[in-house]
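In: all I have is the shape, not the residue letters:
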């Protein structure tokens, strides 16, 4: 199809965006104000299911516990899977927005924690609902089947697999392509997509190190797990700098260190929570082996009478974008948004489990980022060297995408991507 013909086919589909925008913005604000933790997204799932039913989709709920799937068959053609995640994070919101979250939830350890959409999954849902609305309202422009997957528990890396294990493809059919997107702290209007390994694998570990408690005035009677843990944290910083080749990439972060309750009591144990990012099986094995070796060695060096415990928490596979799928999809995005608006920003060390849907189905994957930051604020921070301070990133308590024009751009990008794979009429 020529560029002119494709534009003629796409334009009517997008014509209704201004009409549906107010409803989508209200939906986004509602979701933002009512976030839910991984595998607890019951209200969100109900809202999504209701929206899909209004659009005429065949709806299946409770797929992978709380996931929602909508199928819209519209004649012969490809089966295109469009995915959005919808879980939130245990973060206390500090945006000051009038629709900011005030809710709390129960985490997997049974603790009451504040909950916030600090990663933009509420934006993903609103954008996908918008794209589905446009597609459902213009069935004369395309043929094929749209499969909308609203996935739980992306933040813990197990929601996509849970949906696959629960028979997602038996219920919705095997897709010919998987398309997904994520809002990011880059300027609105910008889209980033990288072919090949685009997002890192993640391994999250819980480490318990055991000592012997005593009075703070008598450290000679103790085996101090605080010192043991502190030495481990410092030694772990050498894994990337001294055991990983300069041309390879790895990240080792100790995100939590907890021990003791009082200044004059040496506790019995300390716990660490680690996060590891890698791109290849070889580097991943090197990092995990080094962590295990260091944790055990530091415990032994401290005279620990009990070996440390290392338990996996979460794991994400590497997300690999199919080069041909990226080329096909980004060509359409560039034709609409402009040549300079769609860029290859290289691989990122963030992680995503959307790739599981592609790997499990054998379909090619195209996954991209779209900007949610005020371009003027971004340019100023970049010029002043204050990006880390002034531009909140995903998972920050201050993260909140600029609704306009981010919402419309996300709806448009997902709609264009879908139409690129569906058959034109």
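Out: Right, received. Where do you want to start? Because the structure is a prediction, the values reported are computed rather than measured.

In: rest of the way, CA atoms for contacts and neighbours
Out: Will do.

In: right, and the helix or strand after the one helix or strand residue 148 maps to?
Out: Using DSSP states H and E, residue 148 sits in strand 142-151. On the C-terminal side of strand 142-151, the closest following helix or strand by DSSP H and E is helix 159-165.

In: please name every helix or strand in contact with the helix or strand just after that following helix.
Out: Next helix or strand after helix 159-165 toward the C-terminus (DSSP H and E): helix 168-172. Here helix 168-172 touches strand 67-74, going by 3 or more CA pairs under 8 Å, 6 or more residues apart in numbering; DSSP states H and E.

In: rerun at 7 Å
Out: For helix 168-172, there is no helix or strand it packs on, judged by 3 or more CA pairs under 7 Å, 6 or more residues apart in numbering; DSSP states H and E.

In: list the buried residues of that helix.
Out: 168, 172 (16 or more other CA atoms under 10 Å).

In: so what touches that helix?
Out: 63, 71, 147 (CA atoms under 7 Å, 6 or more residues apart in numbering).

In: so the residue nearest the centre of the chain, which state does it fall into?
Out: Closest to where the C-alpha atoms of the chain average out (CA atoms, centre = their mean) is residue 352, at 4.8 Å. Classification of residue 352 using DSSP: H, G, I helix; E, B strand; the rest coil returns coil.

In: what about it, distance to residue 186?
Out: 18 Å (CA to CA, to the nearest Å).

In: check residue 248 too.
Out: 25 Å.

In: alongside the first one, take a look at this:
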């Protein structure tokens, strides 16, 4: 789930904050309080991620603006946890606004929402068997559950049993750098993730491997399940 939140204050001059309701301070306290949703409201065995990816407020250093905007990204695996997280997020946003003395209720709007991506077990076995046969079993790894999101899950959700989904992740980092970082225990620090400004897949063998995997998977289905030639 992605949300846009408008927090309304009362603008004024930076020299006279007592005449204002500062939405910058309100936004800051809201961001900090939202960090407690996962750590204090979700059971340890459950998974949830709450990220504030955008904070916008003001135009000049000596002017207190009249509103601030947050953009949130929320990731959950189950409907129950999703409901609880969304409710907690809304409660905190409205509660912080009330505490700040905001004269207008926050505005919370949905940017987009996707269902959980659930792979079809038989489709995964069929597809990955074909890919492994061509690329080698050592190059196909099950990463387990991941918190990345993808709207392709809508197909499987809309037609359960009719659209056997097999969604896989594809790596393009320098293999030597990855191995070195893993051995040094610095993988999270040294290997850029997607959306990082430092993310830059190697052209080769990334391009050739990706095309091979995709065509192999397609042929495994188009050719009646027989091994790709």
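Out: Thanks, I have it. Keep in mind that this is a model prediction, so the values were computed, not measured.

In: quick revisit: which other helices and strands contact the strand holding residue 148 of the first structure?
Out: Against strand 142-151 of the first structure (3+ CA pairs under 7 Å, 6+ apart) you get strand 67-74, strand 79-85, strand 423-424.

In: how about it, aligned to which bit of the second structure?
Out: Aligning strand 142-151 of the first structure against the second structure (TM-score structural alignment) gives no matching residues.

In: tell me the angle that strand makes with strand 67-74.
Out: 180 degrees (axes from the mean of the first three to the mean of the last three CA atoms, to 10 degrees).

In: pull the residues that contact strand 142-151 of the first structure.
Out: So strand 142-151 of the first structure is contacted by 67-86, 159-160, 172, 422-425 (CA under 7 Å, 6+ apart).

In: how does it look with 6 Å?
Out: Under the contact criterion CA atoms under 6 Å, 6 or more residues apart in numbering, strand 142-151 of the first structure has outside partners 67-85, 422-425.

In: for PyMOL, what selects the buried ones among the residues you listed?
Out: A single PyMOL command is used to select the members of the contacts of strand 142-151 of the first structure judged buried by 16+ other CA under 10 Å:
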select buried, resi 67+68+69+70+71+72+73+77+78+79+80+81+82+83+84+85+422+423+424
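
In: neighbours around residue 275 of the first structure, how many?
Out: 18 (other CA atoms under 10 Å).

In: just checking, it touches residue 253?
Out: Yes: using CA atoms under 6 Å, residue 275 of the first structure is in contact with residue 253, at 5.1 Å.

In: show me what stretch 146-161 of the second structure is in contact with.
Out: 114, 117, 163.

In: neighbour-wise, which of those leads?
Out: residue 117 (22 neighbours).

In: all strands of the stretch 1-150 of the first structure, in order?
Out: 58-63, 67-74, 79-85, 104-106, 112-114, 142-151 (DSSP state E, counting those that start in this stretch).

In: could you tell me where the first one falls in the second structure?
Out: When the second structure is aligned by TM-score structural alignment, strand 58-63 of the first structure has no counterpart there.

In: so what's residue 367 of the first structure closest to, chain neighbours aside?
Out: residue 180 (4.7 Å; CA to CA, 6 or more residues apart in numbering).

In: count of neighbours near the one you found?
Out: Using other CA under 10 Å, residue 180 of the first structure is surrounded by 22 other residues.

In: pretty sure it is in a strand, no?
Out: Yes: Residue 180 of the first structure forms part of a strand when assessed by three-state DSSP.

In: what residue in the second structure is paired with it?
Out: Checking with TM-score structural alignment, residue 180 of the first structure has no match.

In: can you check residue 81 of the first structure too?
Out: For residue 81 of the first structure, no residue is aligned by TM-score structural alignment.

In: same check, this time on residue 273 of the first structure
Out: Match for residue 273 of the first structure (TM-score structural alignment): residue 71.

In: in three-state terms, label its match for me.
Out: strand.

In: if I look at it, how far off is residue 156 of the second structure?
Out: Residue 71 of the second structure is 28 Å from residue 156 of the second structure, by CA to CA.

In: ok, residue 75 of the second structure next?
Out: Residue 75 of the second structure sits 18 Å away from residue 156 of the second structure, taking CA to CA as the criterion.

In: next: residue 18 of the second structure.
Out: 54 Å.

In: the more surrounded of these two?
Out: Ranked by neighbour count (other CA under 10 Å), residue 18 of the second structure and residue 156 place residue 156 first, with 20 against 10.

In: aligned to the more buried one, what sits in the first structure?
Out: Match for residue 156 of the second structure (TM-score structural alignment): residue 358.

In: after whatever helix or strand that match lives in, next one along is what?
Out: If you go by DSSP H and E, residue 358 of the first structure is part of helix 355-361. Using DSSP H and E, the helix or strand that follows helix 355-361 of the first structure in sequence is strand 365-373.

In: other SSEs contacting that following strand?
Out: Counting contacts by 3 or more CA pairs under 6 Å, 6 or more residues apart in numbering; DSSP states H and E, strand 365-373 of the first structure packs against strand 177-187, strand 191-192.
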